[in-house]
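test case, fold it:
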Amino acid sequence: MDVRPAFKPNSRMRIASGEFKGRNLTAPPGLATRPTSDRARQAVFNILEHAPWSPGVRDLRVIDLFAGSGALGFEALSRGAAFCLFVETDEAARGAIRETVDAFSLFGRTRVHRRDATDLGQRPGGDGPAFELAFLDPPYAKGLGEQSLARLAAGNWLAPGAVVAFERGVGEAAFAVDGFEPLDTRDYGAARVHFLRYAP
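Next comes the predicted model:
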């Protein structure tokens, strides 16, 4: 979750497609989060659902790191993902995610994890299989996403071949994290989304 004041508190976020199309998401109060723009979010999912290298979204287990409002995870669930784990440290943001879970009746397909995405530890063995799709939307230019990728790999959170959509700032330097191979990169305004494959 980014802490830069980048959107108006009265802005509305809606699900773009699928089971919950048009439904509003609960946003954390104030200016504490920077959600991925609607245009970027729709473009990301268009790529995930149609690119030849992508397994799609339907029936996958998803992890949404730096979840904020949970917009990426909820969009995946709307499009048929089997389960989403939302990882978020901010109390207000977790509360907003839980409100949307309640509004969409998604209790059996979601869990909210109060954990720092850069310090995930080992994936609990009783929490089901490893994740096949991951979203990372950290604060820009702090290296937090790169740290989180390394923790996902070290903690066995991702299944081999899992796809990662990682949002960074357009002006940030190139990066590489062991175990992740680049698939595609797209720019949306100030955001650059890197698509990666986990290849341990």
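
going forward, measure contacts between C-alpha atoms and count neighbours the same way
Fine.

tell me which element the residue nearest the centre of the chain falls in.
In the chain, the C-alpha nearest the mean C-alpha coordinate belongs to residue 135, at 2.8 Å (Cα atoms, centre = their mean). Secondary-structure element containing residue 135, defined by DSSP states H and E: strand 131-136.

try residue 99
helix 91-104.

that helix: what's the following helix or strand?
strand 110-113.

and that next one, what does it pack onto?
Judged by 3 or more Cα pairs under 8 Å, 6 or more residues apart in numbering; DSSP states H and E, the packing partners of strand 110-113 are strand 83-87, helix 91-104.

which ones are touching the closest residue in space to residue 167 that isn't next to it in sequence?
Distances taken as Cα to Cα, 6 or more residues apart in numbering place residue 193 nearest to residue 167, at 4.4 Å, with adjacent residues excluded. The contact partners of residue 193, by Cα atoms under 8 Å, 6 or more residues apart in numbering, come to 44, 165-168, 185-187.

and the longest strand anywhere in the chain, what other elements does it pack with?
Secondary structure assigned by DSSP state E gives strand 158-169 as the longest strand of the chain. Other helices and strands packing on strand 158-169, by 3+ Cα pairs under 8 Å, 6+ apart, are strand 131-136, strand 191-198.

compare with the first, here's sequence two:
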Amino acid sequence: MRIVSGKWRSKRITAPKNLPTRPTTDFAKESLFNVLNNRFDFEEIRVLDLFSGTGNISYEFASRGTVDLTAVDQNRNCARFITATSDALDAGIHVVQADAMQYVRRASTSFDLIFADPPYDWEHHESLVKSILDIGLLSKGGEAVIEHNNQTDLSNLPGFFAHRKYGHVNFSFFSRPQDVAAED
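Alright, predicted model coming up:
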């Protein structure tokens, strides 16, 4: 995997082959960050990366200046790899080894941007989105981005406001329903 932009632009990071992950493609990641770059000042936001896997998305945020960044993955080897890579880069990523849904339900702070990349065969997207919104995990003006496959349609869930497709990678965007209502 490659960091697309920022202070570590073009840096290649090689994850162990035995990690149970499917990193977001460089093309999809670059396209996603082009969208997010128009909405957020990365140096000023608090980011939560759920189902972090190799840490691909977390490194991209850190490279672009995000300093308040939490990466959550339940796999011990993934969490160790993210920690080691973050330390090597001096990225300051706070790594939590935990089940993403349990982390969301127990979180006591809000985030400006939440990115989640669950396994493509995962069937709990609705529960994840509702938990993020119901618990108040998104700060005012915050957004959640869920990566998913072509067969998953999240457009009927509360807070949905946009969908982007890049090859086989899909991103659905959510905000707090009260933020959408305030814009009307």
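
got JSON lines for the helices and strands packed on strand 158-169 of the first structure, with distance to residue 24 of the first structure too?
Shown next, in JSON lines, are these (distance: least, Cα to Cα, whole Å):
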{"stretch": "strand 131-136", "distance to residue 24 of the first structure": "20"}
{"stretch": "strand 191-198", "distance to residue 24 of the first structure": "23"}
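
out of the ones you listed, indicate the one that is most buried.
strand 131-136 (a mean of 25; mean count of other Cα atoms under 10 Å).

quick one, that one and strand 158-169 angle?
Angle of strand 131-136 of the first structure versus strand 158-169, following axes from the mean of the first three to the mean of the last three Cα atoms, to 10 degrees, is 20 degrees.

ok, and what's touching strand 131-136 of the first structure?
57, 60-67, 72-73, 145, 157-167.

buried subset of those as a ChimeraX selection?
ChimeraX command restricting the contacts of strand 131-136 of the first structure to the buried ones, with burial defined by 16 or more other Cα atoms under 10 Å:
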select :57,60,61,62,63,64,65,66,67,72,73,145,157,158,159,160,161,162,163,164,165,166,167
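
after the longest strand of the first structure comes which helix or strand?
strand 180-188.

residue 17 of the first structure: which of the helices and strands packed on strand 110-113 of the first structure is closest?
Proximity to residue 17 of the first structure (Cα to Cα) singles out helix 91-104 among these, at 14.1 Å.

what residues sit buried inside the closest one?
Buried, per 16+ other Cα under 10 Å, within helix 91-104 of the first structure: 92-101, 104.

would you turn those into a markdown table with distance to residue 181 of the first structure?
Below are those laid out as a markdown table (distance: Cα to Cα, whole Å):
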| residue | distance to residue 181 of the first structure |
| --- | --- |
| 92 | 34 |
| 93 | 31 |
| 94 | 31 |
| 95 | 34 |
| 96 | 33 |
| 97 | 31 |
| 98 | 33 |
| 99 | 36 |
| 100 | 33 |
| 101 | 33 |
| 104 | 35 |
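
which two from these end up farthest apart in space?
92 and 104 (18.5 Å).

how far away is the equivalent of residue 143 of the second structure over in the first structure from residue 94 of the first structure?
By TM-score structural alignment, residue 143 of the second structure lines up with residue 163 in the first structure. Remark: distance between residue 163 of the first structure and residue 94 of the first structure (Cα to Cα, to the nearest Å) = 24 Å.

do the same with residue 141 of the first structure
Taken as Cα to Cα, the span from residue 141 of the first structure to residue 94 of the first structure is 24 Å.

residue 110 of the first structure: neighbouring residues, count only.
22 (other Cα atoms under 10 Å).

now swap in residue 182 of the second structure and tell me
Residue 182 of the second structure has 7 nearby residues by other Cα under 10 Å.

just residue 127 of the second structure next, same as before
12.

residues of the helix or strand where it lies that come out buried?
If you go by DSSP H and E, residue 127 of the second structure is part of helix 125-135. By neighbour count, with 16+ other Cα under 10 Å as the criterion, the buried positions of helix 125-135 of the second structure are 125, 128-129, 132-133.

on average, how far is that helix from the matching bit in the first structure?
Compared with the first structure after fitting, helix 125-135 of the second structure has a mean deviation of 2.5 Å; criterion: mean Cα distance after the TM-score superposition for the first structure.

roughly how far is that helix from the heart of the chain?
14 Å (Cα atoms, centre = their mean, to the nearest Å).

now do the contacts for the equivalent of residue 102 of the second structure over in the first structure.
Using TM-score structural alignment, the equivalent of residue 102 of the second structure in the first structure is residue 119. Shown in contact with residue 119 of the first structure (Cα under 8 Å, 6+ apart): 148, 151.

ok, residue 119 of the first structure to residue 34 of the first structure distance?
Using Cα to Cα, residue 119 of the first structure is found at 21 Å from residue 34 of the first structure.

ok, now residue 18 of the first structure?
Taking Cα to Cα, one finds residue 18 of the first structure at 23 Å from residue 34 of the first structure.

more neighbours, these two?
More neighbours surround residue 34 than the other of residue 18 of the first structure and residue 34, with 19 against 13 (other Cα under 10 Å).

how many neighbours does the alignment partner in the first structure of residue 13 of the second structure have?
Counting by TM-score structural alignment, residue 13 of the second structure corresponds to residue 25 in the first structure. By other Cα under 10 Å, 22 other residues sit near residue 25 of the first structure.
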